[in-house]
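1. Here's my sequence, what's the structure:
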Amino acid sequence: MNMSPTFTTAERMAATGPLPPGHPAVKTRKVGVLLSNLGTPDATDYWSMRRYLSEFLSDRRVIETPRIIWLLILNLIILTIRPGRKGKDYDTIWNRELNESPLKTITRGQATQLQASIDAGLFGASGDKVVVEWGMRYGNPSMKSAIDKLSAAGCDRILLVPLYPQYAAATSATACDKVFEALMAMRWQPSLRVAPPYHDDPVYIEELAKSVTEHLATLDLVPEVILASFHGVPKQYLMKGDPYHCQCVKTGRLLRERLGLTPENFKITFQSRFGPAEWLQPYTDETIKALAAQGVKRMAVLTPGFSADCLETIEEIGAENAEYFLHGGGEKFARIACLNDSAGGMKVIEAIVRRELMGWVEGATPATVDVPVVASV
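-> Just a heads-up that it's a prediction; the model follows:
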């Protein structure tokens, strides 16, 4: 394999002679891995929530409503009312010990465990050249701060890993936008790779299936229906060419087939719609209410579009939608956690990083997965 050379300062001096007076320090060349997730408020109070929501909802990738109209709605209505409501929701899931959201805790854990795995030999001796950082598209730590850390560590190549299994302009693309924005201000830009979506990656599908079977094995619950609930986007985004819907459907189909279930007892839905426009359907909340009304008594819901648990998975699914089901006549409801920084979740992230660092890091090779015989849950 043709590897780019890495030179220490001593090696450069031996090859080219002493550095001229005043020359900036020459660092050992390293490779950075930047894990990126959506974002988090710094706290649950009104002004912290307002800052976060303002940054998030001002993103043209997220809201495509004509700019002048949207800014009036955002600043006169939404940022007056919504911060208080969302702050109360965040308060119900807040990590009190670390004073942060679960998404921040989990994303840090993913980065820490990935670095530990690399240090323990994921890439053999070449692992000492790989540095892991993490950043959020909205809120802190910012993408720019993560890139600054990687640059200061001597990374002249960076692999960006948007932690979204399915590609959407409002998630993966805007993460790239923020990284490109940071690079625009740099005199010496690092080379950049962006990991593609992994919605149909065999390792990802296998670990999702394991998470379902292992979680259900701990419960006195055999679900009549399992829902795979993905975050929704406006339907017009699909009509404009966004591949998100198709990739969600493929993830759901592959997972259903891996679990040996039928379309009747494994359904795909979309949650978290906002505003009056039509979003991707079927809607999660309406589906859950309808199933309860039809006499379904036992249900489990997983959220395979999220790599880490957050407000939309813990509160929206685990509390709000669970209440819809139980109040509608259902008897038992289970929320299956995201892969997070579990052993299975780290297998997925490591598989992506191993594949995408090929040619940059000696010892980077594709991961393989042995899929067992299909068995129903």
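
2. contacts and neighbour counts: CA atoms only from here.
-> OK.

3. Next up, the contacts around residue 100.
-> 42-43, 94 (Cα atoms under 8 Å, 6 or more residues apart in numbering).

4. Now the closest residue to residue 263 other than its chain neighbours: which helix or strand?
-> Nearest residue to residue 263, sequence neighbours excluded (Cα to Cα, 6 or more residues apart in numbering): residue 256, at 7.8 Å. Residue 256 belongs to helix 244-259 when elements are defined using DSSP states H and E.

5. let's see this one next to it:
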Amino acid sequence: MSSRFRDAPTAAGPGRTGLLLVNLGTPDAPTPAAVRRYLGEFLSDRRVVELPPLLWQLLLRLVILPVRGGRSAANYRKIWLREGSPLLVYTARLAGELQHALPELIVRPAMRYGTPSIPAVLREMQAAGMTRLLVLPLYPQYSASTTASVFDAVAAELKTWRRVPALRLVADYHLDTGWLDALEARVRAHWDLHGRAAHLLLSFHGIPQRFERAGDPYPRQCEAGARALAQRLGLADADWTLTYQSRFGREPWLEPATDRVLDTLAQSGIDTVDVICPGFAVDCLETLEEIAMQNDEAFRTAGGHALRYIGALNESAGHVAALAGIARRHLQGWPA
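-> Coordinates of the predicted model:
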């Protein structure tokens, strides 16, 4: 009789602890077909789009993917690296640095959508003898559309295993001291090199307002982390603004919107703006193309002089130290 459970490969010796770093995902190539495949998976997640499935899938397949596939592919081509998608490249580098910092663990990167997939990476870790698993979604702020979706994918894979590993999940780290240290160092290094702009914008990815009304803590965590960073930098309230980017669809999203605030700042006489995106662990389409290109052009068109994007933490030493510290704390007390 065949089993519906996946049996673990036989491994000698004691079990090992795995650290799974999960980022959002990316198309495999900057082509319309690859982008449509990626967006089709991403936008079919019920955690991301909470609309009636039948109606939404008709709209997605017949309208959104045909239109956005080519447009998004053109945007990806603007930022594509020789090694591949920036999000995948920088996430892999970050995982490699964390493996050096935590040699006792099995550290692997995975993508919630696209490749390397969570199921494939978990099976690789299982084959390496993993019996304990710490999942670290690379989202400093919790949202059901991101962190909870990672949990869903991990659980969906593990429910097919005969031997399920002991499991822990990092829900958020928006006020982690090491992470704030790394962000502060990133901003100050930028100021040391370029001088301080007239205003600092802290731009986070947006979510629909109804997610917040349903109890999602994401905006409160964005606000808490942003204020903590501003205080560390010695900024007065008038010197910085928290905004939300990447709106999609017609329903109300979190406000204020990044593009609209930039327009207001330019018209009010603010000529230079520094922008950092604390919700993005590594650089990707939303930072490199949307902020550093699209919003820079819009800011200049509105009368501003320069939008200076402050890069994500990526595989910087401070970022690696922060995530290693988070992992060590969450691994405390786990029986050997």
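
6. In the second structure, where's the longest strand?
-> In the second structure, taking DSSP state E as the definition, the longest strand is strand 16-25.

7. Mind listing what's buried along the helix or strand following that strand?
-> Sequence-wise, the next helix or strand downstream of strand 16-25 of the second structure (DSSP H and E) is helix 32-42. By neighbour count on 16 or more other Cα atoms under 10 Å, the buried set for helix 32-42 of the second structure is 32-40, 42.

8. Trace stretch 279-298 of the first structure over to the second structure and give me the residue numbers.
-> With TM-score structural alignment applied, stretch 279-298 of the first structure matches the range 253-272 in the second structure.

9. For the matching stretch, which outside residues touch it?
-> Here stretch 253-272 of the second structure has contacts from 197-199, 203, 206-209, 219, 242-245, 247, 295, 298-300, 302-308, using Cα under 8 Å, 6+ apart.

10. Just the ones in helices from those residues, please.
-> When the contacts of stretch 253-272 of the second structure are checked against helices (DSSP state H), the matches are 209, 219, 298-300.

11. Apply the buried test to these and list what passes.
-> 219, 298-300.

12. Let me know the closest of those to residue 124 of the second structure.
-> Distances from residue 124 of the second structure to these, taken as Cα to Cα, are shortest for residue 219 (35.3 Å).

13. In contact with the counterpart of residue 356 of the first structure in the second structure, which residues are there?
-> Using TM-score structural alignment as the criterion, residue 356 of the first structure maps onto residue 330 of the second structure. By Cα under 8 Å, 6+ apart, the contact list for residue 330 of the second structure reads 134, 168, 170.

14. Show me what the residue nearest to residue 263 of the first structure lines up with in the second structure.
-> Counting by TM-score structural alignment, the partner of residue 256 of the first structure is residue 230.

15. And for residue 184 of the first structure?
-> Using TM-score structural alignment, residue 184 of the first structure sits opposite residue 159 in the second structure.

16. From residue 15 of the second structure, how far off is that match?
-> 19 Å (Cα to Cα, to the nearest Å).

17. Between the two, point out the one with more neighbours.
-> Taking other Cα atoms under 10 Å, residue 159 of the second structure and residue 15 do not tie; residue 15 has more neighbours (15 against 12).
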